[in-house]
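# what shape does this take:
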Amino acid sequence: MKQAVFVILDEYADWESAYLSSMLNQSDEWQVQSASIKNMVSSIGGFHTSVDLTLNQISSDIDLLVLIGGNSWNVEDTKLKNLVDQRLDNNQPVGAICGAVDYLAKNGLLNKHKHTGNSLYLWNEFDNYTNGQNFIEKQVVRDQKLVTANGTAALEFTTEVLKMVQFNDDNSIEKQVALQELGFYKYSEKYGNPFA
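Next comes the predicted model:
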């Protein structure tokens, strides 16, 4: 079984993980777990979440590491930085959205990849970020085994991460996400009733 681990910190953005985690978790081929710096975190939406793993318990050979944004990514944690750095060096799949991309920039972890984020100007004072020429003003960017997205791109992020890990063929992934993007009635007009 393939394993995806979602790193969530206090005041994590609930909506940024919802589509991706639920699509992965409904597959018989994937297991989804959460991880954090502490055992209990709260989301921006007020959900109190008991996490499955500490950062030390994340296996180096998991199939996907996802960093969910929020308001606490100014954290300084060597374990987390090393985990992401090793995965990027080993070309292992990593997805980061919103504040988590800010974290990557601040720690110099975007310097070898094309990427996006909330806004380039937010990173002007990050001494370790030296790759502004590869910042792309798009909702989501996939480069090698890294997907980055801004905080308004939960659906686009879901699509690109699913494609990166070859969850299904690209057309099937786009169609699956389109149900959420278009809504039931427009989706049904375009593709037919998915529940019929």
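# only C-alpha atoms from now on, for both contacts and neighbour counts.
Will do.
# for burial, what's the neighbour tally of Gly132?
17 (other CA atoms under 10 Å).
# likewise for the one 10 residues further on?
Other residues within reach of Arg142, judged by other CA under 10 Å, total 20.
# next: Lys190.
12.
# and for Lys112?
Applying other CA under 10 Å, we find 14 other residues in the vicinity of Lys112.
# find the residue closest to it in space, skipping its chain neighbours.
What sits nearest to Lys112 in space, not counting adjacent residues and going by CA to CA, 6 or more residues apart in numbering, is Asn131, at 7.5 Å.
# second input sequence below; structure requested for side-by-side comparison:
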Amino acid sequence: MTRTAHVVLIDQVADWEAGHLLAELNTGRFIGEPWNVVSVASTDQPVVTMGGVRWLPDIPVADLDPTASDLLIMPGGIGWQPGREEVFVAVAEQFLDAGVPVAAICGATEALARAGLLDNRPHTSAAKVALEATGYKGGAHYRDQRAVAEDGLVTAGPQSPVQFASATLGMLGLMSAELLEAYDAVFDRGDPSAFPVLMSG
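Predicted structure coming up:
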């Protein structure tokens, strides 16, 4: 049965932050088989990304059910602000409570922090000071890493889209440690010698 990933389209979503992850899930080129990628927004109207692309959501957030999903992806974006983010944060909490993985990057991690969802979970973000500005209480669980994947939650900063992808794919068990190392080598370090390893997977 084909698995499904839901990706949140906040206002002015950051196109690039989940780009690597979405490409690997949708094509299945290095993970064995493609996933369904379903976009979710607060309404059925197109969302304009930070790159100026008009992205038509597949479903409204009101129709999103964690039991019908295998992953919630939360890219960053300008829309992660109090008064605009709460409906998506509530969905993230439902996913975590249901044991369905959540992958959040950049501004989405700040939204989770504001809601208290990082107070007791290992995590990272753009920088510790960025989360401290939210007033959250999870500083003791902050890790100075490009991406953190633990307890069904992946977090990363905007400078780490490749690590965000590899951490999520690893947490989901979709790529071996060898393939993940090759993935980082090719897409983060620009080492083409690792590409045959990826293709052999």
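# enumerate every residue touching the residue nearest to Lys112 of structure 1.
Each residue near Asn131 of structure 1 by CA atoms under 8 Å, 6 or more residues apart in numbering is listed here: 110-112.
# how about 10 Å then?
Taking CA atoms under 10 Å, 6 or more residues apart in numbering, we find Asn131 of structure 1 in contact with 105, 108-115.
# for the aligned partner of Cys106 of structure 2 in structure 1, give me its contacts.
Residue correspondence to structure 1 (TM-score structural alignment): Cys106 of structure 2 is matched to Cys98. Residues in contact with Cys98 of structure 1 (CA under 10 Å, 6+ apart) are 13, 16, 67-71, 73, 116-119, 148-154.
# if we can go back for a sec, in helices only, show me the contacts of Asn131 of structure 1.
Secondary structure assignment (DSSP state H) places Ala105 from the contacts of Asn131 of structure 1 within helices.
# redo the contacts of Asn131 of structure 1 as JSON lines? Include distance to Lys38 of structure 1.
JSON lines is the format used below for the contacts of Asn131 of structure 1 (distance: CA to CA, whole Å):
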{"residue": "Ala105", "distance to Lys38 of structure 1": "23"}
{"residue": "Gly108", "distance to Lys38 of structure 1": "24"}
{"residue": "Leu109", "distance to Lys38 of structure 1": "23"}
{"residue": "Leu110", "distance to Lys38 of structure 1": "26"}
{"residue": "Asn111", "distance to Lys38 of structure 1": "28"}
{"residue": "Lys112", "distance to Lys38 of structure 1": "30"}
{"residue": "His113", "distance to Lys38 of structure 1": "30"}
{"residue": "Lys114", "distance to Lys38 of structure 1": "31"}
{"residue": "His115", "distance to Lys38 of structure 1": "29"}
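# all strands for structure 2, in order.
4-8, 36-41, 47-48, 54-55, 59-60, 71-74, 102-105, 147-150, 153-156 (DSSP state E).
# quick one: what's aligned to Glu181 of structure 1 in structure 2?
Under the alignment defined by TM-score structural alignment, Glu181 of structure 1 corresponds to Asp188 in structure 2.
# and that match, how far is that from Leu180 of structure 2?
Counting by CA to CA, to the nearest Å, the separation of Asp188 of structure 2 from Leu180 of structure 2 is 11 Å.
# settle it for me: which of these two has more neighbours?
Regarding Asp188 of structure 2 and Leu180, a neighbour count based on other CA under 10 Å identifies Leu180 as having more, with 21 against 13.
# ignoring the adjacent residues along the chain, who's closest to the more buried one?
In space, Leu180 of structure 2 is closest to Ser166, 6.0 Å off (CA to CA, 6+ apart).
# list residues touching both of Asp188 and Leu180 of structure 2?
With contacts taken as CA under 10 Å, 6+ apart, Asp188 of structure 2 and Leu180 have Gln163 as neighbours in common.
# if I pick Ala149 of structure 1, what's in contact with it?
For Ala149 of structure 1, the set of contacting residues under the criterion of CA under 10 Å, 6+ apart consists of 16, 69, 95-101, 115-118, 137-142, 155-158, 160.
# okay, now the alignment partner in structure 1 of Trp55 of structure 2: neighbour count?
Matched by TM-score structural alignment, Trp55 of structure 2 corresponds to Thr49 in structure 1. Close neighbours of Thr49 of structure 1, defined as other CA under 10 Å, add up to 15.
# next one: Thr49 of structure 1 from Glu76 of structure 1, what distance?
Thr49 of structure 1 sits at a distance of 21 Å from Glu76 of structure 1 (criterion: CA to CA).
# got the end-to-end distance for stretch 40-53 of structure 2?
Counting by CA to CA, you get 16 Å between the two ends of stretch 40-53 of structure 2.
# what's the answer for stretch 82-95 of structure 1, then?
Using CA to CA, the span of stretch 82-95 of structure 1 from its first residue to its last is 15 Å.
# again with stretch 165-179 of structure 2
For stretch 165-179 of structure 2, by CA to CA, the gap between its terminal residues amounts to 12 Å.
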